[in-house]
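>>> Pasting the sequence and the predicted model now:
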Amino acid sequence: METVKTAVHFTDNYLISPTNPIEVNLIGAGGTGSKVLTALMEMSHSLTELGHAGLQVRLWDDDVITEANLGRQRFAPSETGLYKSVALINRVNRFMGTNWKAETQKFERNNFGGLPENAKATIYITCVDNVQARFDIAEMLKEMTNDRNYRNTPKYWVDFGNSQNIGQVILSTIGEIKQPNSEKYQTVASLPMVTDEFGELLTQSEQSDDTPSCSLAEALEKQDLYINATLAQMGCSLLWSMFRYGMTQYRGFFLNLKDFRSQPLGLP
C-alpha cells in the first residue's frame, strides 16, 4: 500500500539564517495594517531573542489619520492629521529602538512605469482595500522575479483581505523556492498568487462603496470592530510558524468572524 506523503512547503533558507534583518514591505497602514505592524514588532523582537537577525520593516501608506480612524485602527486622537505610516513607525521605533522606515506614498509604479524606490524586499505583506491595487502589486512582484541575485530578493507575498465580518489571508511565493529533498514529505516549491487563483472572486467581492468613512459608526458598517485584529493575529501566526519551524502545511485561511468559523487553506 502506497503511503500518501503530507504536502509541505519548506521556508527559504535565507529566512531561517539571515546575515541581516529580513526586509519586509508592509503595504497599507489602516485597520489591518496598523495591527499587522504591531504583530511584526513582536515577531522581530522574539526572533532576535532566539538568535535571529530579526526584521527590517518599511511601511507604505499615503493616507492621513482622521477621527473616523480612531478606535478601529491603532491611532490616538493626538495623531489626527499625521500620515498613518509616519505615526505608526515613529511609535514602533520609540517603543523598541528599531530603525524601521515609513513611506508617505502608495506602493505603485512611478510616472515612467518603473518600480517605486525602495520597492525591493524579501517579504511583502499587503493590507489594501482595493482589488485593483492587488493586481498592480502582483504584476510588480512578478517583474521582480527576473532579478534573484540580491540579499533582498523577493520571495514571499502575504495578502490580507476582508469585508465586514469575513476575510482571508493568502501566502504566495514570488517565483519558486528551492526545496530540500525529502523522503517523508511531498515538497511544494511554488504557491500561487492570490490574484491568479482567486482573481475572479476578488473582483466579484469588491465593495462598490470605497469612499472614506466620516465617523467610526460609519466605518463599522463596512468592517466590524475585531475582524482586522483577528486576521492580523492569525495571519502573522502563519508567518511566525515559517520562521520558527522552517515549514508549513498551510498557505492561509478563510475566516468568518460572525459565526466564529475558520477554514485552513492547504498546499496545492
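That came through, no problem. The model shown is predicted, which means the values in this text are computed figures rather than measured ones. Numbers count the residues shown, from 1 in each chain.
>>> drop to CA atoms for contacts and neighbour counts, all remaining ones
OK.
>>> Which secondary structure elements does the lengthiest helix in the chain sit against?
For the chain, the helix with the greatest residue count under DSSP state H is helix 227-245. Counting by 3 or more CA pairs under 8 Å, 6 or more residues apart in numbering; DSSP states H and E, the packing neighbours recorded for helix 227-245 are helix 33-49, strand 156-162, strand 166-173, strand 247-248, strand 250-256.
>>> Let me know the angle separating the next helix or strand after the first one from helix 33-49.
As assigned by DSSP states H and E, the chain's next helix or strand after helix 33-49 is strand 55-60. Strand 55-60 and helix 33-49 are oriented at 160 degrees to each other (axes from the mean of the first three to the mean of the last three CA atoms, to 10 degrees).
>>> In addition, the following structure is provided for comparison:
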Amino acid sequence: MLELGHPGGIECTVYDDDRVSPTNVGRQGFYPNDVGQYKAALIVNRINMLMGTNWEARTSRVNSGSNLHAADLVIGCVDTRAARRAILQSLTYGRGYYLDCGNDADTGQVILGHAPGVGAGRFPHVGDLFPELVDPRGDAADETPSCSMADALRKQSLVINQAIAVQAFNLLWTMFRTGRVPFSGFFVNLKTGRTSPVPLDPSAWARFGFEVPKPAANKKARKSPKTSAAL
C-alpha cells in the first residue's frame, strides 16, 4: 500500500476469540506449537514482525455493541449467521464497506457491499442479497462443520477456505490498486470448478430481491408571498 501511494499503509484491527486447535494445523496458517493460543494474536504478531506494521489484535468477538462505524472497510470471515448479523448490527451507522466471506463444504461466496448506514445508491451487502445468511435461526439446522471442528477434514474441502480467500484478496487488490471494482462479489463452487461473478448491476441485484434505495425527493421550497408596503 505504501508503494501505491498510501502514506499510512493500512490500519487494521483483527477480532477473533477462537484459539488454534489441532485440526487448524495444515488447513490454516498455523503450526503444532500454536495450538491453544489465540488466532488473532498469532496472526497479527507475525505480520507486524515480518512487515513492520502496527496492526492490533483483539481476542474477543464482534457483537452488536462493537464500534465499527468509523471503519472504512470491515471484512467478515465467520461461520455462523449470528456472527454475520452481529457484524451488520455493529455497522448500523457505518459509511464504509463490508466484505463478507463465507463457505460451506465446497461452495462459498464473497460479497462486497456498503455498510447499512450508507443511503441512496449503495451496493447491497450480504444480508440484502441473502437474508437467510443473517438469520440466527438457521444456525441450529446447519450441520456443516466449521473449519475448526474435528471432522472438518472429512466433511469439508481442504482448499475451500483458500479458494474463498483468493477471490476476496483479488477483489480488494483491484479496489486498492485502481480505485474501482469490476464486480460486487463472486460465487465459488469447487464441485463444478466454476467461479461466477456478481455484476455491478441493479438488475442483477433485483433478481436476489434487492432494490437500490433511491434518493429522497427534494421538496420544492415554498415561495414567500410577495408583499408591498405603502410608505
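Now that the structure is in, tell me what you want to look at. Remember, predicted model here, so these are calculated numbers, not experimental data.
>>> Other residues contacting the longest helix of structure 1?
Outside helix 227-245 of structure 1, the residues that touch it by CA atoms under 8 Å, 6 or more residues apart in numbering are 10-11, 15-16, 31-33, 35-36, 39-40, 43, 160, 162, 164-169, 247-248, 251-252, 255, 257.
>>> tell me the angle it makes with helix 33-49.
With the same axes, to 10 degrees defining the directions, helix 227-245 of structure 1 sits at 20 degrees from helix 33-49.
>>> okay, and helix 227-245 of structure 1 goes to which residues in structure 2?
Matched against structure 2 by TM-score structural alignment, helix 227-245 of structure 1 falls on residues 160-178.
>>> quick revisit: check which residues of the longest helix of structure 1 are buried.
Neighbour-count burial for helix 227-245 of structure 1 flags 227-229, 231-236, 238-240, 242-243 (criterion: 16 or more other CA atoms under 10 Å).
>>> distance from that helix to structure 2 after superposition?
Mean deviation of helix 227-245 of structure 1 from its aligned counterpart in structure 2 after superposition (mean CA distance after the TM-score superposition for structure 1): 1.1 Å.
>>> now that helix: how far from the chain's centre is it?
9 Å (CA atoms, centre = their mean, to the nearest Å).
>>> do stretch 174-181 of structure 2 as well
On CA atoms, centre = their mean, the centre of stretch 174-181 of structure 2 falls 16 Å from that of its chain.
>>> Then stretch 83-94 of structure 2?
The answer for stretch 83-94 of structure 2 is 10 Å, by CA atoms, centre = their mean.
>>> Run through who's touching it.
Taking CA under 8 Å, 6+ apart as the rule, stretch 83-94 of structure 2 contacts 62-71, 76, 78, 115-118, 127, 133-136.
>>> Can you say which of these are buried?
62-64, 67-69, 71, 76, 78, 115-118, 127, 133-136.
>>> does the closest residue to Glu221 of structure 1 other than its chain neighbours count as helix, strand or coil?
Of all residues not flanking Glu221 of structure 1 in the chain, Gln164 sits nearest, at 7.1 Å (CA to CA, 6 or more residues apart in numbering). Here Gln164 of structure 1 is recorded as coil under DSSP: H, G, I helix; E, B strand; the rest coil.
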